[in-house]
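Asker: Here is a sequence with its predicted model. Questions after.
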Amino acid sequence: MINFNGTLTENPQFTAYNRGMLYGDAVFETIRYTGGKLTFWEDHYFRLMASMRILRMEIPMHFTLENLEEELLKVIEAETFQNKAASIRLTVTRNEGGKYLPEDNGVGFYAFAKELKNPFFILNEESYEVELYKDHYVNADLISTLKTANKIIHVTGSIYAEENDYANCLLLNNNKAVVEALNGNLFLVKGNVIKTPSLEDGCLRGIIRKQLIEMLKKLEDYTVEEASISPFELQKADELFITNAIVGIQPITKYRKKTYTNKVAKDLLGKLNAQARLAK
């Protein structure tokens, strides 16, 4: 069941002139639902609003925190996921009309949900090997930090990973710095220092990234840095892990000849679950 501009339907009526389809002129959020609420919903909402402003989309008066939450919960109820865990994708597209230059900066939205197996973030300790994806590069700019519908580098990178039996790939920016994974932000652990690429490098402004940085700043056991990561640092690290809103924290077990532990990832995952239960 899909919520298409406030109406629940199994067959939303998209036309050939949909700007998300024609130009990738859309932004989206993928949100975890568990325990009867949208996890880190306020962070998702404000990131969505910021993205729409940056892309010069007009924000409707009814796109309030409460109203959009209600629209997403309609999908949960329609799918009878109220007592289950689910992921919800909310996509906002600019209205039809125009070519590169829009005729209308107003927006519409649609949302759908998929059931998840686990109500909490669970640490996956199975083999998880990654490699660099170097066919295309992420631009180190503001647009790259947004969750737009233009993710062709991530699509081709995912195909490359599957063809070469990797669980994931790490993306580089045009300065040859490591930016992120195909499906989330990257964190590197060396001793008690935890490092993640800065937004200036073009990495996604991730929700779990934000939560972990805020958490780490309050912990005496770790020092957190937002700074560029070179490919050479990867093999010197004690741990590497990926974060996103659905999985939480995914440890990397191998990159080339280097294998990694997951002690810090395991410690942080417990804290992240506790933070998720308390967050709005």
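Answerer: Arrived safely, thanks for sending. Values in this document were obtained by computation on a predicted structure and should not be read as measured data.

Asker: from here on, contacts and neighbour counts on C-alpha atoms
Answerer: OK.

Asker: Can you show me the helices along the chain?
Answerer: Read by DSSP state H, the chain holds these helices, from start to end of the chain: 19-23, 41-54, 65-78, 152-163, 207-217, 231-234, 263-278.

Asker: what's the closest of the ones you listed to residue 35?
Answerer: Closest of the helices of the chain to residue 35 is helix 263-278, at 8.0 Å (criterion: Cα to Cα).

Asker: which other residues reach the closest one?
Answerer: 39-40, 120-123, 189, 211-212, 239, 241, 248-251 (Cα atoms under 8 Å, 6 or more residues apart in numbering).

Asker: Use this one as the comparison:
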Amino acid sequence: MANAYPNPAEINPHNRSFLFGDGVFDTVKIRLGKVCFAELHYFRLMAALRIARMSIPKWLDQETYEAMLCEKANEIQAPNARVRITFFRNVGGKYFPSTSHVSYTIEAEPLEQSDFAASNELYEVDIYRDFTITAQLLSTIKSTSKLIHVTAAIYAQENDWQNCLLLNEHKNVVELVNANLFVRFGTKISTAPLSEGCQNGVIRKTILTDAVLKEKYAFEERPISVFELQQADELFFTNAIQGVGSVTKYRKKEYEKTAAAEIRMRLNALIAE
């Protein structure tokens, strides 16, 4: 049985997430009233709280976590929903906090479809060079400090692209604004390792460890050079809400969608179990 848990906090001007970006969050997909990949989401959140040196509430076990997310989706009467929960250190102090205890907020919005769906729309990307992601552990968590990603998203909008590729200080390709990136050459699929500073994505981890997908594709984690992008057969991206999406164009290069379609089918089978 889920534990009793406190009500969400009300945001005030002294909120440390607002003042210092002192918070972490998780975004999950609710499918037909069930949290998709619940265990991976829960343990990722626990790791993020530890990395940020925040106290994990005693009431926050996995069963309670799932109940909170589903209850929020039920409040908006959405069997399929995107739910975001944000934990932040409690008010007190400035750069030196006076506590490591946390509060949270939670929000939900309905999703039209229960399964991960393909898109036939143009999805063009290019490289964002103004700022870089730091190749370190802190970059891998979903923190409330995302100015690099926000400015990259604005840059994409200004250029009529659908997304931007983010680099680290080594000039390697790390991820997109809101997704992990995969690069396919034949049956070999590569993605940046966490040591490069990419997000520790739940769908990313699922794909890398799935035995069925490994029967057809050889997955590897390695640094990805900008110069490889135009040589690849396929670029696709993953996140918890979209599942898998295809990059259709980078500069003059257009890409296949083969692996993305097969991986999407596999993910839909997993969330239907």
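Answerer: Cool, the structure landed. All of these numbers come straight from a predicted model, not from anything done at the bench.

Asker: still on that earlier bit, wait, which of the helices of the first structure is closest to residue 99 of the first structure?
Answerer: helix 19-23 (8.5 Å).

Asker: To what extent does the closest one diverge from the second structure after superposition?
Answerer: Following the fit onto the second structure, the mean deviation recorded for helix 19-23 of the first structure is 0.3 Å by mean Cα distance after the TM-score superposition for the first structure.

Asker: That helix aligns to what range in the second structure?
Answerer: Counting by TM-score structural alignment, helix 19-23 of the first structure falls onto residues 16-20 of the second structure.

Asker: now swap in stretch 233-251 of the first structure and tell me
Answerer: Residue span in the second structure matched to stretch 233-251 of the first structure, by TM-score structural alignment: 228-246.

Asker: How about stretch 170-184 of the first structure?
Answerer: By TM-score structural alignment, stretch 170-184 of the first structure lines up with residues 165-179 in the second structure.

Asker: one step back: how far is the match of stretch 233-251 of the first structure from where the chain is centred?
Answerer: Relative to the chain's own centre, stretch 228-246 of the second structure is displaced by 14 Å; criterion: Cα atoms, centre = their mean, to the nearest Å.

Asker: show me the contacts for residue 116 of the first structure.
Answerer: Residue 116 of the first structure touches 84-87, counting by Cα under 8 Å, 6+ apart.

Asker: how about it, what's its match in the second structure?
Answerer: Checking TM-score structural alignment: residue 116 of the first structure goes with residue 111.

Asker: circling back to that earlier point, could I get the buried residue list for the match of stretch 170-184 of the first structure?
Answerer: 165-168, 172-179 (16 or more other Cα atoms under 10 Å).

Asker: Those in strands, which ones?
Answerer: 165-168, 172-176, 179 (DSSP state E).

Asker: Can you name the two of the buried residues of stretch 165-179 of the second structure that sit furthest apart?
Answerer: 172 and 178 (17.1 Å).

Asker: circling back to that earlier point, would you mind giving the helices of the first structure as CSV with distance to residue 95 of the first structure and mean neighbour count added?
Answerer: Listed next are the helices of the first structure as CSV, based on distance: least, Cα to Cα, whole Å; neighbours: other Cα atoms under 10 Å:
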stretch, distance to residue 95 of the first structure, mean neighbour count
helix 19-23, 7, 16
helix 41-54, 13, 17
helix 65-78, 18, 18
helix 152-163, 22, 16
helix 207-217, 27, 17
helix 231-234, 41, 14
helix 263-278, 34, 15
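
Asker: Let's have those in JSON lines, adding distance to residue 4 of the first structure.
Answerer: Shown next, in JSON lines, are the helices of the first structure (distance: least, Cα to Cα, whole Å):
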{"stretch": "helix 19-23", "distance to residue 4 of the first structure": "14"}
{"stretch": "helix 41-54", "distance to residue 4 of the first structure": "17"}
{"stretch": "helix 65-78", "distance to residue 4 of the first structure": "10"}
{"stretch": "helix 152-163", "distance to residue 4 of the first structure": "25"}
{"stretch": "helix 207-217", "distance to residue 4 of the first structure": "25"}
{"stretch": "helix 231-234", "distance to residue 4 of the first structure": "43"}
{"stretch": "helix 263-278", "distance to residue 4 of the first structure": "28"}
